Each structure stands twice: as C-alpha cells, then as structure tokens.
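> A structural model of the following input is requested.
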Amino acid sequence: MHSSVHATENLLFLTLLQLIVMVLAARLGNNLARRFGQPGAVGEIVAGLMLGPSLFGHFMPEASLFLFGAKASTPITIISQIGLVLLMFQIGMDFEFGHLSQRRNRHGSLGITVASISVPFALGFALGQLSAPVFAPHVDSIAYSLFCGVGLAITAVPILGRILKEYELTRTEIGVVAISAAALNDVVGWILLAGISAYAAAKFSLDAMALQIGGILLLAAFAWFGLRRAIHWLLAKYPVLGGEVPPNLMTLVIAITFSMAICTYQLGIFAIFGGFLAGLLFHHDHAFVEAWRRQVGRFVLVFFLPVFFTYTGLRTNILGLTTMADWGWALAFLGAAVFGKILPVFAAAKLARFSTGESAVLGALMNTRALMELIVLNIGYDLGLLPQNVFTMLVIMAVVTTIMTGPLLRLLLPRAGYAVPQGVEA
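Alright, predicted model coming up:
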C-alpha cells in the first residue's frame, strides 16, 4: 500500500514539474513571437518543439530524461487531448456561421475545401512515389505515398482558429469561409487517414467506410435537429447573468462537449471534432460565448494548449536531416505544400467571386498546418509508414507553413481592405 502511494506521489510530482515547465515555456514563446510580429500561437508551437529532442533533449539529454522520461507520460497525453477538445469547443462557438447563408460564401467554402485537398494530395502522392525508392524501399509504396498526400492536404483548424482570433477575423466573411473550409478539409483528411491506415493494415473495406460516413451524417443530423433544441432550452433555463455562466449550465456544457467527443472518436474521426461540433450548437448565444471565453477560455489557452504543443514536441526531432540530398527533398515537400495550397485556394476563391485580395488572404490562411499536421505525421510514423527522415521533412514543412501565415497576413490584409490589429503588427 505504501509503495503504491509513493508511486502516485512521485508521478504527481513529475507531472506538476512538467506542467510548470510547459506553461512557462509556452508563455515565453508567446511573448517573444508577438515581439517579432508572429501570432502568439506560433511561439507556443516552437516552444513545445524546443522542449523535445530537437533542442532540450539534444543538448541536455539527462535533464530531459529526468523531466519528461523516454516518452510523454499518460497524464500529459490525456491532459493534452482534453485541452484540444475544449479548444475546439471554443473555436466552434466563436464563429458567425450566419455568413454561410450567403451563396457566395457557401460555394466558396465548398470550392476551397475541394481545391485545398485535391491538389496538395495529388502532389504529395506524386512526391511519395518519387521518393519511395530513396527513403522507403521496405514500405508499401502506395501506403507511404498516400500518407505523404494526406500530410500535404491537411489544414490545422485549432491553430487557424487561434490566428483568426488574433487577427480579429473570426466574425468576418473570409474568416468564416476559411474555418468552414478548414473544418471540412480536416474531416475529409481524417476519413482519408482512417482509410489509408486500414489499407495499410489490409483491413480496408468499402462497407466500413460507408458505415463511417453514414455515422458522421447521422450524428450531424442528431446534433442539428435534436441536440440543438435541447441546448436552446438549457440556455433559456440557465441564462447567463452578470456575465457569469451558472454552475449548472457549465456542468452540462462540459458533459455535452465530452459526450460529442466520445461520439466522434467512436466514428473514427477523432474526439476533437466532437468538441468543434458541440461549440457550433452554442455559437448563436453571444452572451454565453462571451461569458465562457472570459471564465473558461483563457485558462484553456494558457494551461491546456501548451501541454498539447509540448506533447507533440517530445515526439519530434528536427535535427535528423544531415545530407544536402535530404534538404533537397525537404524543400521539394515544402514547395509542393505551399504552392499546392495557396494557388488552388486562390483560384477557387476567385471563382466564388471573392476579390483578388481576399482570395490571396484565404490562400495564406488555408496554408496553415501546424500541429494538427504533426498528429497525422505521428500516426504515419507509429504505423511504420513514414521513415524518420521523411517524418522530419514533413514536420519542418508543418512548422514553416504555419510561421509563414503571420507575415503573409500582415502583407495581404491591408490589400484586401482589412486592418491589421495593433497587437500583431510587425
């Protein structure tokens, strides 16, 4: 009994120590990034990567092993995933989807989704086929190439949401179109990911895929026609008073959000999308949104998100590329990722009758990949489909495409008729 208590206390001690380091490092990264004109989220991503084997683990291996162990501990893994679910809830509730009632915006979102997936997926698949003999001679070349395709096709909803908030675009037409297209992009991406994983495990079946898609549609219908009415009743029964969310309402909101996360997890599109779906059901009540953001939202951003960034950083080593040929391939993946996103999205936005400036902004926004991308890459790496060098190249691509977003927005927003908020000016 005594040894069990001692083990629990020891785990608690290490977890608390890890959390202190993660939260402080992320805040420092956030402040430094803002000083250099980057969105704070980018600084938090870089801080998370620096705590991993790319910097801290490389130069201070013994200290890193003591603090973080050989891999992220179970408590840190769980805390990071809970944080993502809560962040996605906030992103879902923070958008004015009424803009999608306009035909141009609705068609724009669909067109941008198709463009932002199909072209980079095709380019990634082609690069996979070309690089397979060099990097993955012992891996199924089709499965490897498909993973490269998904790696280039994904757009990061959570970080895109953070960037849109920081640039005050959440309730603008281009902000809503971008997050809607990114959400659709990610759902399609996760379904592709599930299909590719099943194919790699030789378990692929059209029946299973049809069942998954049917389940997603059923959940969406239940949320819209059933749960939405129940939430209207809840918000009327427990109204926000004095800018405070009543405890009973907060309890039920958390229960609903986590229940939706369980549903989407069971459907194979990951728990975080349940959080996003739950947030959509609350977005119409502006008093609730403001109160929740003030009471809960800030804590989620300051505490939970750094844990997620560091969790991913612990699994990522960006010091793995050693030859010029490796860096040549890394540049090829980066170039395909950037031009394969920005140019097709620009064209799709123009077809939807957005201005040239707005189309360019949408292209820059959809190029944001961030750590959603790293989740995909870690899955490919764990399945043995992405070799270490290619994993590293795609991690670099994910970070660079995210870092590009801030400078591109500062350049393009004024040309599209939008002011750059004072806090994120260079």
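> Every contact and neighbour count from this point should use C-alpha atoms.
OK.
> For my notes, confirm Ala202 occurs in a strand.
No: assessed by DSSP: H, G, I helix; E, B strand; the rest coil, Ala202 does not belong to a strand; its assignment is coil.
> Can you tell me how far it is from Gly226?
Counting by C-alpha to C-alpha, to the nearest Å, the separation of Ala202 from Gly226 is 38 Å.
> and what of Val114?
For Val114 relative to Gly226 (C-alpha to C-alpha), the value is 29 Å.
> These two: who's more crowded?
Each of Val114 and Gly226 has its neighbours counted (other C-alpha atoms under 10 Å); Val114 has more, 18 against 11.
> Contact partners for the more buried one?
Applying C-alpha atoms under 8 Å, 6 or more residues apart in numbering, one finds that Val114 lies in contact with Asn185.
> Is it within a helix or a strand, and which one?
Using DSSP states H and E, Val114 maps to helix 103-135.
> Can you tell me the SS state at the closest residue to Gly406 other than its chain neighbours?
Leaving out its chain neighbours, the residue that sits closest to Gly406 by C-alpha to C-alpha, 6 or more residues apart in numbering is Gln38, at 5.3 Å. What three-state DSSP gives for Gln38 is coil.
> run this one through as well so I can compare:
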Amino acid sequence: MTGSTHQNELLLFTVLLQLIVMIGAARVMHGLFRRMGQPGVVGEIVAGLLLGPSLFGYFFPGVSLALFGAKPEPAITVLSQIGLILLMFQIGIEFEFDRLKMPRLQRATIAVALASILAPFLAGIGIGQLSAASLAPGIDPLVYSLFCGVAVAITAVPILGRILGEYGLTRSDVGIVAISAAAVNDVVGWLLLAGIAAFAAAQLSVAYLVVHLGGLALFLFALRFVAAPLCDRLVARLPLKDGAIPPHLLAILLIVIFALALCTFALGIFAIFGGFAAGLLFHRNRPLVEAWHAQVGQFVLVFFLPIFFTFTGLRTNLLGLSSALELAWLAAVCLIAVLAKIIPVYFAGRANGLAHHESITLGALMNTRGLMELIVLNVGYDLGFLPRSMFTTLVVMAVVTTVMTGPILRALHDMRAHPPHIPQAPTQLCGAQERP
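Modelled structure (predicted):
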C-alpha cells in the first residue's frame, strides 16, 4: 500500500468514524428532546454543541483531538456545506406564499412580518454598536452591527412549521399568520444577509458593491422571469411516476441546485443562497415537494444536518464565556432578543384583530430562531465579522429562544384550559356584573 493510498484510507476511516458519532449523537438527542416535549431538531442542535469543546472536548480533550482534530476535516467542512445547500433547497420548496393571498389575514401577516423584522433588526444593530468596542475590537463596527441585527431578526421557518404541527396550530388563524409572516421574515432576512455579505466583501468599495448588487438584481430577475417558467415546463415534461421523482428529473434537480449555488457563490453571497433560490423555483409544485421529502428530504435531515450542527458545535465553546463582561452580554442579548420579538409582534397582532391569547402565542412562535439563526451566524463567522465570543453568545441565544417556545405554548394552553378562578363579589355590593 503506497503512502498516498494509506493516507486516503486513514482519512476515510476518520471521516466514517466522525459520521458514526455525529449521526448517532443526533439521533439519541433527537429522541430525548422529543420525550421532553421539544422539537427533535433542538436536540440535534444540542448534540452538536455537546460534541464540541463545551463538553466532550473539555472532559476528553485527547479523544476529541484524535476524533475531530484541532479543526474540522476538509471533508466534513465540504459535507456540511453541501448539506446546507440541500437543506436550503428544502426550506425554499416548503414556502407556501399562497397563504399570503388570504384577504382576512393578509393585513395581520404583513404587520406581524414587519414587526418581527424591523424591531429586532434595530435592536440587534444597537447590540452591535454597544458591544463592538469590547467584544469585536478590530472588526468593522458597522458590518458587525448589521450581522447582529440580522441574527436577532431571523425566525426559523422549518422548526416553526414542526411546532405548529405538534400543537395543532397549522390551520388556525394564528398558525397561518405565523408561518406566512415567518416566510416573509426569512426572505427579507436572506436578502439582508446577501446584501450585507456583498457589502462586507466589497470592503467599502462603492464600485465593487454596485457591480455585485447589480449582479444580484439581475440574478433575481432571471430567476423570476426565465428560470421559473423553464422549471415549470421541466416538471410538466418529466412528471412523477407513482408519486416518485424519476431519476432523470432528480438528476436535473440536483444540477439546478448546485448550478445556482455556483452562481450565488460567484456573486459573493455564499453558495447556500443558490440552494434556497432553487427551492423557490419549484415550491409551487406540491406533489414534487412531497415526493422530494419522501425520497431525499429525510436523508438530508438524518445525514447532513447532524454534520452541520457538529460543525457549528466544534466552533462554539460555551465555557469560553467566562468573564463577567461576556456573561453580562450573554444575559443582555438573550433578554433583548426575546423582548424585541415578542412585544412588537404582540402589539401588531392586537392592532390587527387578533385576541390577547392569539397575539401572545404569535409572539412566542415568531421568537423561534433555531436552525436559520445558526446558518446566519456561520456566514458571519466565516466572513470574519463575528468574533468567537459573540458567535457563541448568539448560538446560545438561538438555542434559548427555540427551547422556550414549547413551554410558553403549553403554559398558554393550560391557562386557556384551566383559567384561574377569581371570586366574584356579590352583585348587590358591586352592582351589575362586569363582562369577562
């Protein structure tokens, strides 16, 4: 066996061992968190964090170094990025923009979407401006603050959809408004992130920025008026067979996904946006969406997603937040992120005809960040505009805001089912009984 062959075999052995650990840990934590009443994906996120320096690397540094190395293997890094591209495609095809056309809920959806974007985005920028000097010295404070703004503003559509299903809210008014507003939130969030990434890559060069944003505008125009009709014709020419995607169509889908990923990479806004754009091209064909989930979607979630979560976990050291200043910022960021979502969304719901209970539920749902947040944070970290301490802080915030959604919904449900008994004064002492 030659030296290069031995190295390849050793690399394969290491990567296979890493995959066994990552997938196994994700499944175990998925089941555990499901038993605790949390979405399984939250357990997978926690599994990724526990495999990093926050737990496994801290108590077993030698084993962790031997298994994962000082930094993730190039193969794991590439697999995590391919997984993200495919995952973003799935997120794109899950969008149901038709719900935004419902006249009765359209105004509420728009108001909630704006409230869930603007207030948290401004709050995040404020966090960035105040913390830049102490937590991000040497980093452009404007770009750093903008990334903080997007990170606080984002809402996780995939996890939100699962929560709505688990609590039977999918077809309720509050569920329709929540998932529709979250869809708008994510589209605006990705556009903001793309613009900020282009702005950051431009290094304050106006000419470079104009060229790339112009290229992005041309790309979006071509998607809407050229690619979308062609994709509709493609699906019509290669229909599903017994509810399954034929091999030729599946191959073309993968080619389109990766080709658009190359386009967005060339535009300087990261390849993952190409996967998201490809999903938007096919989201109208619901049979194709269901067939993709049945054939490919589960594999992406079970195989690729744990790789991404571990990739994030290896970069996150919760124990690194040890100073009083960092811990104070952690508490402040979590508090501000929660309040900046729930309060504006609550008032937007109340102003558009939703009841008190529905508006609070809506605020709790829109506070869910989870997976989408982690994608945003990794983009900012890779660009070098989020230092490790703030990266870790925002990862914790993403987990906290996602984990708290389930308990809030259960508490609201219990209050509705068993309202507290308030003794009424005798009618002759207080006059006519007040309306409840």
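> circling back: the residue nearest to Gly406 of the first structure reaches Arg410, doesn't it?
No: no contact is recorded between Gln38 of the first structure and Arg410 when judged using C-alpha atoms under 8 Å, the distance being 9.6 Å.
> Around the counterpart of Ser180 of the first structure in the second structure, how many other residues sit close by?
Aligned counterpart of Ser180 of the first structure in the second structure: Ala183 (TM-score structural alignment). By the other C-alpha under 10 Å criterion, the neighbourhood of Ala183 of the second structure contains 24 residues.
> unless I'm mixing things up, Ala183 of the second structure is touching Val157, no?
Yes: at 6.5 Å, Ala183 of the second structure counts as touching Val157 under the criterion of C-alpha under 8 Å.
> Return the mean post-superposition distance for the helix or strand in which Tyr144 of the second structure is found against the first structure.
Per DSSP H and E: Tyr144 of the second structure is located in helix 141-153. In the superposition against the first structure, helix 141-153 of the second structure averages 3.6 Å from its aligned positions (mean C-alpha distance after the TM-score superposition for the first structure).
> That helix vs helix 103-135, what angle?
Using axes from the mean of the first three to the mean of the last three C-alpha atoms, to 10 degrees, the direction of helix 141-153 of the second structure lies 140 degrees away from that of helix 103-135.
> helices or strands next to helix 141-153 of the second structure in the packing?
Here helix 141-153 of the second structure touches helix 103-135, helix 173-201, helix 370-383, going by 3 or more C-alpha pairs under 8 Å, 6 or more residues apart in numbering; DSSP states H and E.
> so how far is the last one off the chain centroid?
To tie it back to what came earlier, the one meant is helix 370-383 of the second structure. 8 Å (C-alpha atoms, centre = their mean, to the nearest Å).
> Kindly report the same for the first one.
With C-alpha atoms, centre = their mean as the basis, the distance from the averaged C-alpha position of helix 103-135 of the second structure to the chain average is 15 Å.
> What are the buried residues along the helix holding Tyr144 of the second structure?
Within helix 141-153 of the second structure, the residues that qualify as buried are 141, 143-153, counting by 16 or more other C-alpha atoms under 10 Å.
> With distance to Met415 of the second structure as added columns, please give those residues in JSON lines.
Listed next are these as JSON lines, based on distance: C-alpha to C-alpha, whole Å:
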{"residue": "Pro141", "distance to Met415 of the second structure": "44"}
{"residue": "Val143", "distance to Met415 of the second structure": "43"}
{"residue": "Tyr144", "distance to Met415 of the second structure": "41"}
{"residue": "Ser145", "distance to Met415 of the second structure": "39"}
{"residue": "Leu146", "distance to Met415 of the second structure": "39"}
{"residue": "Phe147", "distance to Met415 of the second structure": "38"}
{"residue": "Cys148", "distance to Met415 of the second structure": "35"}
{"residue": "Gly149", "distance to Met415 of the second structure": "34"}
{"residue": "Val150", "distance to Met415 of the second structure": "33"}
{"residue": "Ala151", "distance to Met415 of the second structure": "32"}
{"residue": "Val152", "distance to Met415 of the second structure": "29"}
{"residue": "Ala153", "distance to Met415 of the second structure": "29"}
